[in-house]
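Enquirer: here is my input; please provide its structure:
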Amino acid sequence: MKILLYMGGGFDTYGPSRHLYHALIEDLLAKGHTIHLIESHSTGKDPDAPAEFIANSRFSYQVVNSTPVEKRAFAKRYLTGVKYCFDCIPALKAQRNQGFDVMMVQSCPWAPFAVSFAKRYVGVPTIWNIQDMFPGASIANGVMDKKWMQRIFYAFHKIAYKKADHISVISDDMKQKVIEQGVASEKITVIPDWYDDKSVREIPWEENLFVKKYNMKKDVFYVQYAGTMGFNFDYRMVLKVAEILKDEKNIVFQMIGFGSQKDLFENAAKERGLDKIVFLPLEPQEMVPHVYSACSVCLIPLPKGVIGNSVPSKAGLLMACHRVIVTSADEGSEYNKMFEREQIGIACSTDDPEGIAGGILKLRDNPDLRKVYADNAQRYGKAVYTRTVNTGLYEKLYHYVSTMH
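Expert: Here you go, the predicted model:
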């Protein structure tokens, strides 16, 4: 197949889905497909395309310059994204009648422009890949609190839903959100984000570089969060749970990473005297299996409204590392139901710190139960969240959509 990928960002700048597109392109090329990539060039911090892609005769790419904007500068960032779409028109026009079987547009807030221009100027069956719902995710994390603005963007985004021939989403909860926007169920395919089963595995304690770096103790129960401490991270839940468990001598909350909420979180922990919350810097990507394998359980505290609009990408990684997740998310969500149904962890509502604290104690005091959950999680993760399975599902989706017209 000949596949055109149209990214809202670029490989030169870190983004939460960059590693996914890297793996997807790598696997599609390995299976003999031809890929052309249209992407932005903004920061120039990394190469516009990995060297191994450039060396492949079936890969080609074109960059379109864009201006880097802080994520919190919403209006400027959106307008910059729209300008990028207009600047991409010549690149899109150049791909018309080039024999592409299918095209996929990367998730972005300015999707009405990106999807419309893709259909108009390239004219091949088009998939819109949604990683984060817009404006739903911005509403859930408090960035877009004005009702009139929400109504405008919800209405405007329906253009993208209508223009796309097919839509791929990363969870069943997200599929339901798209259906609520008036999209037929058969137009939506769920393909979860993945971990790389070629490289991610549980690292034994004796070999663990993160354990050695911080001289971690085997008799301590480490409740860990590693990742971005932004608006999709409920640091207040961690404070409440740590307060409930402050007299438990062998429990330490290990908070690893950075983000817009980290300073508020760290200051609040100090003010409350919660010295069992330990803050550590984010580790490089290659250390991820070591970090996740070092924890006793992982805590993923999500604010209300996040699930369905977004999905925590670390869940599959933790399952691969044979770890149990304790999470707070919207009550009744498919995400929460998964933990109970598959017996892979403990999920509570977003307003239940007592439930989270109780779950942590239950897992600490029942190592046999923790092992059962971890075994189940590892099996479930292998079946649902692996790169091998899910890049294959994208390949099947491309074949299916290419036959639609």
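
Enquirer: for the rest of this, base every contact and every neighbour count on C-alpha atoms.
Expert: Will do.

Enquirer: residue 138 - how many residues pack around it?
Expert: Residue 138 is flanked by 20 other residues according to other Cα atoms under 10 Å.

Enquirer: how much space separates the closest residue to it other than its chain neighbours from residue 300?
Expert: Nearest non-adjacent residue to residue 138, counting by Cα to Cα, 6 or more residues apart in numbering: residue 144, 5.4 Å away. Distance, residue 144 to residue 300, using Cα to Cα, to the nearest Å: 23 Å.

Enquirer: so which of those two has more stuff around it?
Expert: Between residue 144 and residue 300, residue 300 has the larger neighbour count (other Cα under 10 Å), namely 26 against 16.

Enquirer: tell me who's in contact with that one.
Expert: Going by Cα atoms under 8 Å, 6 or more residues apart in numbering, residue 300 touches 225, 233, 312, 325-328.

Enquirer: list the residues that contact residue 310.
Expert: 131-133, 137, 174.

Enquirer: so which of these sit within helices?
Expert: 137, 174 (DSSP state H).

Enquirer: want to throw the contacts of residue 310 into JSON lines with neighbour count and distance to residue 296?
Expert: Below are those laid out as JSON lines (neighbours: other Cα atoms under 10 Å; distance: Cα to Cα, whole Å):
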{"residue": "131", "neighbour count": "21", "distance to residue 296": "29"}
{"residue": "132", "neighbour count": "21", "distance to residue 296": "29"}
{"residue": "133", "neighbour count": "22", "distance to residue 296": "32"}
{"residue": "137", "neighbour count": "21", "distance to residue 296": "30"}
{"residue": "174", "neighbour count": "24", "distance to residue 296": "30"}
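
Enquirer: so what does the helix or strand encompassing residue 292 touch, helix or strand wise?
Expert: Assessed by DSSP states H and E, residue 292 sits inside helix 288-294. When contacts are defined as 3 or more Cα pairs under 8 Å, 6 or more residues apart in numbering; DSSP states H and E, helix 288-294 packs onto helix 209-213, strand 221-228, helix 314-320.

Enquirer: what about 7 Å?
Expert: Applying 3 or more Cα pairs under 7 Å, 6 or more residues apart in numbering; DSSP states H and E, one finds that helix 288-294 contacts helix 209-213.

Enquirer: another one to check against the first:
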Amino acid sequence: MKLVYLVQYFSPEKASGLQLVEDLLEGFSAHGWKTDVFTPSPTRGVTDEQRKEYARKRVEVKYDGKLTIHRMHLYREGKGFVGRAIRYVLFSIECFWKAATVPADFIFTGSGPPTQGVVVGLAKKVSGKKVIYNLQDIFPDSLVTSGICGENSFLMKIGHAMENFTYRNADHIITITDDMKANIMKKGVPEDKISVVRNWIDTDKVKHISREDNLLFDELKLPRDGFYVVYAGNLGKVQGVDVILKTASLMKNYKDIKFVIFGNGSEEDSLKKIVRDKHLDNVLMFPLQPIERVSEVYSMADISIISCTPGTGGSGMPSKTWTIMAAGIPIIASFDMPSEMERTIEEAGCGFCTRAGDENELTEKIIRVFGDSRLKNCLGQNARRYAEKNVSKAEAVEQYIKSIERLVDKEK
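Expert: Down below sits the predicted model:
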């Protein structure tokens, strides 16, 4: 079997979920499938030197020729809306052309950017290829929940039209939570067209690193005996990272507690401005670290935060949840309730879920863990145990392969 795989970001870029993409591609290759990946030249979190290197290295071949990575030249991604929008349009045009013309049995794509579903649906009509759509977050629901537009706005009407076209033309949809499955079933997607496969983590690669062995403390000039509340990931509108800064403001008197944020994104500058304007000396902000250092990043933490803007939590389940668990770190989520996040944390016994955007509840839970080292250790141990038992990389990749093979068998 041969696949065309379209992806918005790819190694060596720094973006959430890249390890999942690489794990899937490795699994497809091990299963004997040939995959052509089409992705823009790297932009997010890379140096000018790296961009120049990949401008020359347009094609890479891995796994004994089973995987070929094609870099599509695009200008560097900026933070301005117009520049990003034009870049997305150019990316979509290139993806349509590759999906429509490159010989393959299937087109595989994720839900970022939101136009991807439309792009591959159009390519299907032209080429007749089957489409596997990997739904990691639900658009256009996120437009309303993040406050970008209203439910009855013209933008939402366009969004719903795109969504309906995507679901109608996808031959199979693989999503990551039961909540997301229920959401799209309410919109008319038949149940037999949907598989739920949780995102995963490689617990052999991601594990706890002791503070004595964690070089990030030295590189960032942070004392090893501090108490650190860590957030790592995208700094966008739906992540609701401002609740962490509000919490830090409430906790200025806790001199032993530092909030450490690793991230990049559209809200980065505004968050840094809040830190400066409010003189939040207990907040430290650093760029997102390379994926291979994720164990060091989360192992720095006494507590790790997962947050969302109120109303957006039903649109996805952050894959960082499993990464934090694999590192053996307690989680405090500022998230919508009820939600799969709340149920997962409760099932794992690895932390607490507080109401999205509520800095008072978040403060209360941080103080509780700060004051009880036995509780902190217990939550961390539970997190690691849950990751080992429930979110295995091998099992999840196998479920993806079986979902695609079931579609093949149905078509015979």
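
Enquirer: now what about the TM-score between them?
Expert: Once superposed, the chains reach a TM-score of 0.87 (TM-score structural alignment, normalised by the length of structure 1), with 395 aligned residues with a Cα RMSD of 2.8 Å.

Enquirer: what about the helix holding residue 292 of structure 1, how far off from structure 2?
Expert: When structure 2 is superposed, helix 288-294 of structure 1 averages 1.0 Å from its matched positions, counting by mean Cα distance after the TM-score superposition for structure 1.

Enquirer: find me the equivalent region of the helix or strand hosting residue 255 of structure 1 in structure 2.
Expert: Following DSSP H and E, one finds residue 255 of structure 1 within strand 251-258. Per TM-score structural alignment, the counterpart of strand 251-258 of structure 1 in structure 2 is residues 257-264.

Enquirer: how far away from the center of its chain is that stretch?
Expert: From the chain centre to the centre of stretch 257-264 of structure 2 is a distance of 18 Å (Cα atoms, centre = their mean, to the nearest Å).

Enquirer: what segments of the stretch 101-250 of structure 1 are strands?
Expert: 102-105, 126-129, 166-169, 188-190, 221-228 (DSSP state E, counting those that start in this stretch).

Enquirer: now the ones you listed in CSV, with distance to residue 15 of structure 1 and mean neighbour count?
Expert: Listed next are the strands of the stretch 101-250 of structure 1 as CSV, based on distance: least, Cα to Cα, whole Å; neighbours: other Cα atoms under 10 Å:
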stretch, distance to residue 15 of structure 1, mean neighbour count
strand 102-105, 15, 24
strand 126-129, 15, 25
strand 166-169, 18, 24
strand 188-190, 21, 20
strand 221-228, 12, 22
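
Enquirer: in JSON lines, list those strands along with distance to residue 399 of structure 1.
Expert: JSON lines is the format used below for the strands of the stretch 101-250 of structure 1 (distance: least, Cα to Cα, whole Å):
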{"stretch": "strand 102-105", "distance to residue 399 of structure 1": "8"}
{"stretch": "strand 126-129", "distance to residue 399 of structure 1": "11"}
{"stretch": "strand 166-169", "distance to residue 399 of structure 1": "12"}
{"stretch": "strand 188-190", "distance to residue 399 of structure 1": "13"}
{"stretch": "strand 221-228", "distance to residue 399 of structure 1": "35"}
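
Enquirer: ok so, going back, mapping the contacts of residue 310 of structure 1 onto structure 2, which are still in contact?
Expert: When the contacts of residue 310 of structure 1 are mapped onto structure 2 and scored by both residues aligned by TM-score structural alignment, their matches' Cα atoms under 8 Å, the shared contacts come out as 131-133, 174.

Enquirer: what's the average distance for the match of strand 251-258 of structure 1 when superposed on structure 1?
Expert: Per aligned residue, stretch 257-264 of structure 2 averages 1.8 Å (mean Cα distance after the TM-score superposition for structure 1).

Enquirer: what lies in contact with that stretch?
Expert: Applying Cα atoms under 7 Å, 6 or more residues apart in numbering, the contact partners of stretch 257-264 of structure 2 are 226-235, 248, 282-288.

Enquirer: name the single longest helix found in structure 2.
Expert: Max-length helix for structure 2 by DSSP H is helix 81-101.

Enquirer: what is that helix packed up against?
Expert: helix 116-127.

Enquirer: look up how far residue 130 of structure 2 lies from the closest residue in space to residue 127 of structure 2 that isn't next to it in sequence.
Expert: Using Cα to Cα, 6+ apart and skipping the chain neighbours, the partner closest in space to residue 127 of structure 2 is residue 100 (5.3 Å). Look at residue 100 of structure 2 and residue 130 of structure 2: by Cα to Cα, they are 11 Å apart.

Enquirer: and for residue 93 of structure 2?
Expert: 19 Å.

Enquirer: with residue 121 of structure 2 instead?
Expert: 9 Å.

Enquirer: pick out whichever of the two has more residues nearby.
Expert: residue 121 (28 against 24).

Enquirer: disregarding flanking residues, what is the spatial nearest neighbour of the more buried one?
Expert: Using Cα to Cα, 6+ apart, the closest residue to residue 121 of structure 2 is residue 169 (5.3 Å).

Enquirer: burial count for the aligned partner of the one you found in structure 1?
Expert: Counting by TM-score structural alignment, residue 169 of structure 2 corresponds to residue 163 in structure 1. By other Cα under 10 Å, 18 other residues sit near residue 163 of structure 1.

Enquirer: wait, residue 163 of structure 1 touches residue 117, no?
Expert: No - Residue 163 of structure 1 is not in contact with residue 117 according to Cα atoms under 7 Å; the separation is 9.6 Å.

Enquirer: show me where the stretch 151-300 of structure 2 has its helices.
Expert: Taking DSSP state H, counting those that start in this stretch, the helices of the stretch 151-300 of structure 2 run over residues 154-169, 178-186, 216-219, 242-250, 268-277, 294-299.

Enquirer: mean per-residue distance, the shortest one versus structure 1.
Expert: Between helix 216-219 of structure 2 and its aligned partner residues in structure 1, the average distance after superposition works out to 2.1 Å, using mean Cα distance after the TM-score superposition for structure 1.

Enquirer: so where in structure 1 does that helix end up aligned?
Expert: Under TM-score structural alignment, the alignment places helix 216-219 of structure 2 onto residues 210-213 of structure 1.

Enquirer: what residues of that stretch count as buried?
Expert: Of the residues in stretch 210-213 of structure 1, 210-211 count as buried by neighbour count, 16 or more other Cα atoms under 10 Å.

Enquirer: same question for stretch 11-24 of structure 2.
Expert: So stretch 11-24 of structure 2, judged by 16+ other Cα under 10 Å, has buried residues 11-21, 23-24.
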